[in-house]
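**Student:** I'll drop the sequence and a predicted model, then ask my questions.
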Amino acid sequence: MSNAANIHRANDPHDFLNLQTLVDSEELAIQQSVRRFVEDRVLPEIGDWYDEGVFPRDLAKEMGSLGLLGMHLEGYGCAGTNAVSYGLACLELEAGDSGFRSFVSVQGSLAMFPIHAFGSEEQKQQWLPGMAAGELIGCFGLTEPDSGSDPGSMRTTARRDGTDWILNGTKMWITNGPIADVAIIWARAEEGIRGFVVPTTTPGFTANTVHKKASLRASVTGELVLEDVRLPETAVLPGVVGLRGPLSCLNEARFGILFGAVGAGRACYESALAYSISREQFGQSIAGFQLVQRKLVEMMISVNRSTLVALHLGRLKDAGTLTPAQVSFGKMDNVRQALDVAREARNSLGANGITLEYPVIRHMNNLESVYTYEGTNEIHTLALGHAITGIAAYR
């Protein structure tokens, strides 16, 4: 066999740079188990779930049994994996659908993480084991109708009334909100921003489902309304005061996103590649046309480059040296790359690219939301600008 043939066989179109060699056996085993879950339990039904606008809550316990919920946390029924393993799990979940990665991100990084990092031992024992098992679902209430990129301007208030707290306000665009058993609510108190662990059965707490979404349809989004919600002192997260609390949670979630976006981009590229090879026009496979090959090559390069960025940032996180600005780098560029891949793949599939028989339009629509949430593209741009110039241009 010629050297050229050997080289051709070595170039796996699904892992062109042989990036699998950059993960160890345990990390690879976790990634493969999540991929099997997605192939067996998500992909056969996801088109219908997306079309109908539903999230299959019953799968939460299955994800819990796989150790996916709060998997990067230690103790309390959590798997305690390293950051790269968590990232690879997010990658495979989002290759299925962004809604599933969003569910796991919110549950583990936005709801469980603040309890784990800032909660009392009583709060940890009460909530974390059930959340890790998928028996209890959590949500994260920070964003408000008039407070998105500027969380410091939130209007939700928490005032003391004897030994109790009274919460009033509205949170918006809350993933898992309408199906949650517990909400982590951030509110403005006299001493600063405080976090509260709020059972959703508390009187005065209401969750309203957001309907008519064209993106993240296989995910439940809600509005949380708090009207004189009375909570005991034990509901306060004692370990943090100020925006450092919610922002640290968002940083955890963004780390999962920068891996997850790679999965969405990979799914679009692989769909376009398979379609281009099988689709015939003018008497030959369209993969043999130069313009089509250019699109496929650009998609492949984007996916491999984004994977390298994600793995590198994962290693930095495991080493304890990852900075918030570096997370912004990964979230901003990997989502941007995935969205570009999705749009190119949609074009490559022609009219078939807009049907839910293929994953591309679903991923493309989902990524429009991923591009915006957990920090808009513009905010991450300014975070990076601040990091390299030392000048904050937020105002």
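**Tutor:** Noted; the coordinates are in hand.
**Student:** can we go C-alpha only for contacts and neighbour counts from here?
**Tutor:** Fine.
**Student:** Of all the residues in stretch 312-327, which ones are buried?
**Tutor:** H312, L313, G314, L316, K317, P324, A325, Q326, V327 (16 or more other C-alpha atoms under 10 Å).
**Student:** Are we agreed that the last one is in a helix?
**Tutor:** So that's V327. Yes. Applying DSSP: H, G, I helix; E, B strand; the rest coil, one finds V327 inside a helix.
**Student:** ok, the buried residues of stretch 312-327 vs V42, which is closest?
**Tutor:** G314 (25.5 Å; C-alpha to C-alpha).
**Student:** just checking, that closest one is part of a helix?
**Tutor:** Yes. Assessed with three-state DSSP, G314 lies in a helix.
**Student:** Pull up the distance across stretch 39-55, start to finish.
**Tutor:** 17 Å (C-alpha to C-alpha, to the nearest Å).
**Student:** next one: stretch 134-153
**Tutor:** 33 Å.
**Student:** before we move on, back to that, please tabulate the buried residues of stretch 312-327 in JSON lines, including the columns distance to A235.
**Tutor:** Listed next are those as JSON lines, based on distance: C-alpha to C-alpha, whole Å:
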{"residue": "H312", "distance to A235": "38"}
{"residue": "L313", "distance to A235": "34"}
{"residue": "G314", "distance to A235": "33"}
{"residue": "L316", "distance to A235": "34"}
{"residue": "K317", "distance to A235": "30"}
{"residue": "P324", "distance to A235": "28"}
{"residue": "A325", "distance to A235": "32"}
{"residue": "Q326", "distance to A235": "33"}
{"residue": "V327", "distance to A235": "30"}
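**Student:** try this one next to it:
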Amino acid sequence: MSQAERAGQDGSFLGPVDLTGLDSLFSSGEKELALQVRRFVDEVIRPDIADWYDEAVFPAEIIPELGRLGVLGMHLEGYGCPGRTAVEYGLAAQELEAGDSGLRTFVSVQGSLAMSAIHRHGSEEQKNEWLPRMAKGEAIGCFGLTEPTAGSDPASMLTYARQGAHGDWILNGSKRWIGLANLADVAIIWAQTAEHGGGRGIRGFVVPTDTPGFTATPIRQKLSMRASVQCEITLDEVRLPASAILPSDSAIGLKGPFACLNEARYGIIWGVMGAARDSFNAVLDYSATRTQFGTPLGGFQLTQAKLADMAVAINKGYLLAHQIGRTKDADPTKLTPAMISTGKLDNCRVAIGIARDSRQMLGGNGITLEHSPLRHANNLESVRTYEGTDEVHQLTIGRTLTGLSAFTTG
């Protein structure tokens, strides 16, 4: 039975994990959108995800289908974008990640990072050139911030953009762990524009990936996010017109990329709950059919205790995501970095714990791709790391609590 069919049978669109009436928090339209995305995942993703993961293949052929589904740049208004609410985007994210974190990551990189950067910081020409095609999945974007030596500390990036005599820009440097870069038609590249910028001279550039000097090389032999693609980018005298810079004052310094990162982090808060819910459903089904010592696993006290703890944790995670999503929809100015960090930190920790516990409850069978929890657990190692490690989010929350920054020791 598919999860969509199961949800209808159990009453709540979230299925048997809904112990606290989460269903009542969402409108009929919000639930129908979630179920529409779930049907797509059930029909298009689940039949092949084990093979894609095993063979380390990202199914690029589904990109136009995601465009037709309306999940690319889902939260953005105008320029051919769907213009959905934050909560609707969150519900879509958790359904996509119930299929695989790599699928939700694609949607996040495309919409929350690359498209958001152009939508928030770009010129009208940049918006009209790229956003309508990206919303349809006809053009793919990537977001180049992280570097081989600058992960949690982007202010120390070494990629440098110098301005030529005629106002053009020349970029040199490298980026690492950049999703979609080898598939992308356009890259948003962040670079220092002052020799001693210290973060204040960082600017964003819209870089067509067919520009001479731009090279994207996929990172191989990954143990996580195998049905996804991450790359190293090399920028060797990449020459761009003056119009390539993101012109908005909001894009000056690290506030430009950080605004986009917060959009991506918001999607993660919801997304990982989909992976947790899928892991829970997998082991709940297994516990009903797997018999040991003459008794279904679900009849043992230890199994029930673990299932109860998982379900309670998932309910709390959805309540946290819902609170943050409703706040974002009501007044985005009240969505603080501490709120985003709270959701990303705790929901990632909860989700990876549930996926690991679910794998354990599946016994030896749990290490095969016949079951989803270990695949989810491996993927969540990446999700927990990118868009801010646990430590980054702990220090963001700590700064809010104490009024003191502990990001540097100097």
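**Tutor:** Structure's in. What do you need? None of the values given here were measured: they were computed from a predicted structure.
**Student:** Need the TM-score between these chains.
**Tutor:** Superposed pair, TM-score by TM-score structural alignment, normalised by the length of structure 1: 0.97. Supporting alignment: 387 aligned residues with a C-alpha RMSD of 1.1 Å.
**Student:** coming back round to it: nearest to E378 of structure 1, of the buried residues of stretch 312-327 of structure 1?
**Tutor:** A325 (13.4 Å).
**Student:** Trace that closest one over to structure 2, please.
**Tutor:** Matched by TM-score structural alignment, A325 of structure 1 corresponds to A338 in structure 2.
**Student:** what's the nearest residue to that match once chain neighbours are set aside in contact with, if anything?
**Tutor:** Ranked by C-alpha to C-alpha, 6 or more residues apart in numbering and with sequence neighbours excluded, the top spatial neighbour of A338 of structure 2 is I397, at 5.1 Å. Contacts for I397 of structure 2 (C-alpha atoms under 8 Å, 6 or more residues apart in numbering) come out as A338, S341, T342.
**Student:** ok, now L367 of structure 1?
**Tutor:** S98, S215, A261, A264, V335, A338, L339.
**Student:** all strands in the stretch 51-200 of structure 1, in order from the N-terminus.
**Tutor:** 138-141, 157-161, 164-175, 182-189, 192-199 (DSSP state E, counting those that start in this stretch).
**Student:** quick check: the fourth one aligns to which part of structure 2?
**Tutor:** Against structure 2, the aligned range for strand 182-189 of structure 1 is residues 186-193 (TM-score structural alignment).
**Student:** hmm, who's touching that stretch?
**Tutor:** Contacts of stretch 186-193 of structure 2 (C-alpha under 8 Å, 6+ apart): 114, 117, 139-145, 157-162, 171, 181, 199, 201-209, 257.
**Student:** One more: stretch 247-265 of structure 2?
**Tutor:** 108-109, 112-113, 116-117, 121-123, 145, 154-155, 190, 199-204, 337, 340-341, 344, 387.
**Student:** Repeat that for stretch 24-39 of structure 2.
**Tutor:** Q3, A4, F13, L69, V87, E88, L91, A92, E95, L96.
**Student:** Now do the same for the last one: its match in structure 1.
**Tutor:** If I follow you right, that is L96 of structure 2. Under the alignment (TM-score structural alignment), L96 of structure 2 pairs with L93 in structure 1.
**Student:** Tell me which residues touch the closest residue to its match other than its chain neighbours, please.
**Tutor:** Once flanking residues are discounted, L93 of structure 1 sits nearest to R101: 5.2 Å by C-alpha to C-alpha, 6+ apart. For R101 of structure 1, the contact set (C-alpha under 8 Å, 6+ apart) comprises C90, L91, L93, E94, I257, G260.
**Student:** What about these, which are in helices?
**Tutor:** Using DSSP state H, the members of those that fall within helices are C90, L91, L93, E94, I257, G260.
**Student:** what number of residues lie near the third one?
**Tutor:** Yep, that's L93 of structure 1 we're talking about. Residues within reach of L93 of structure 1, counting by other C-alpha atoms under 10 Å, total 30.
**Student:** From V104 of structure 1, how far off is it?
**Tutor:** From L93 of structure 1 to V104 of structure 1 the distance is 9 Å (C-alpha to C-alpha).
**Student:** number of nearby residues for the aligned partner of D51 of structure 1 in structure 2?
**Tutor:** Taking TM-score structural alignment, the alignment pairs D51 of structure 1 with D54 from structure 2. If you count neighbours by other C-alpha under 10 Å, D54 of structure 2 ends up with 12.
**Student:** Top of the contacts of L367 of structure 1 by number of neighbours, please.
**Tutor:** A261 (36 neighbours).
**Student:** Alignment lookup: it to structure 2.
**Tutor:** Using TM-score structural alignment, A261 of structure 1 lines up with V272 in structure 2.
**Student:** What ranges does the stretch 1-150 of structure 1 have for its helices?
**Tutor:** For the stretch 1-150 of structure 1, helices defined by DSSP state H, counting those that start in this stretch occupy the ranges 3-10, 25-37, 46-52, 59-65, 83-96, 98-105, 113-118, 121-132.
**Student:** and of these, who's closest to T389 of structure 1?
**Tutor:** helix 83-96 (28.9 Å).
**Student:** who does the closest one touch, helix- and strand-wise?
**Tutor:** helix 25-37, helix 98-105, helix 244-278, helix 290-319 (3 or more C-alpha pairs under 8 Å, 6 or more residues apart in numbering; DSSP states H and E).
**Student:** quick one, which of those is packed in tightest?
**Tutor:** Highest mean neighbour count of those: helix 98-105, a mean of 27 (counted as mean count of other C-alpha atoms under 10 Å).
**Student:** quick one: that helix to chain centroid distance?
**Tutor:** 5 Å (C-alpha atoms, centre = their mean, to the nearest Å).
**Student:** With structure 2 overlaid, how far apart is that helix on average?
**Tutor:** Its aligned residues in structure 2 lie a mean 0.3 Å from helix 98-105 of structure 1 after superposition (mean C-alpha distance after the TM-score superposition for structure 1).
**Student:** Good, wrapping up.
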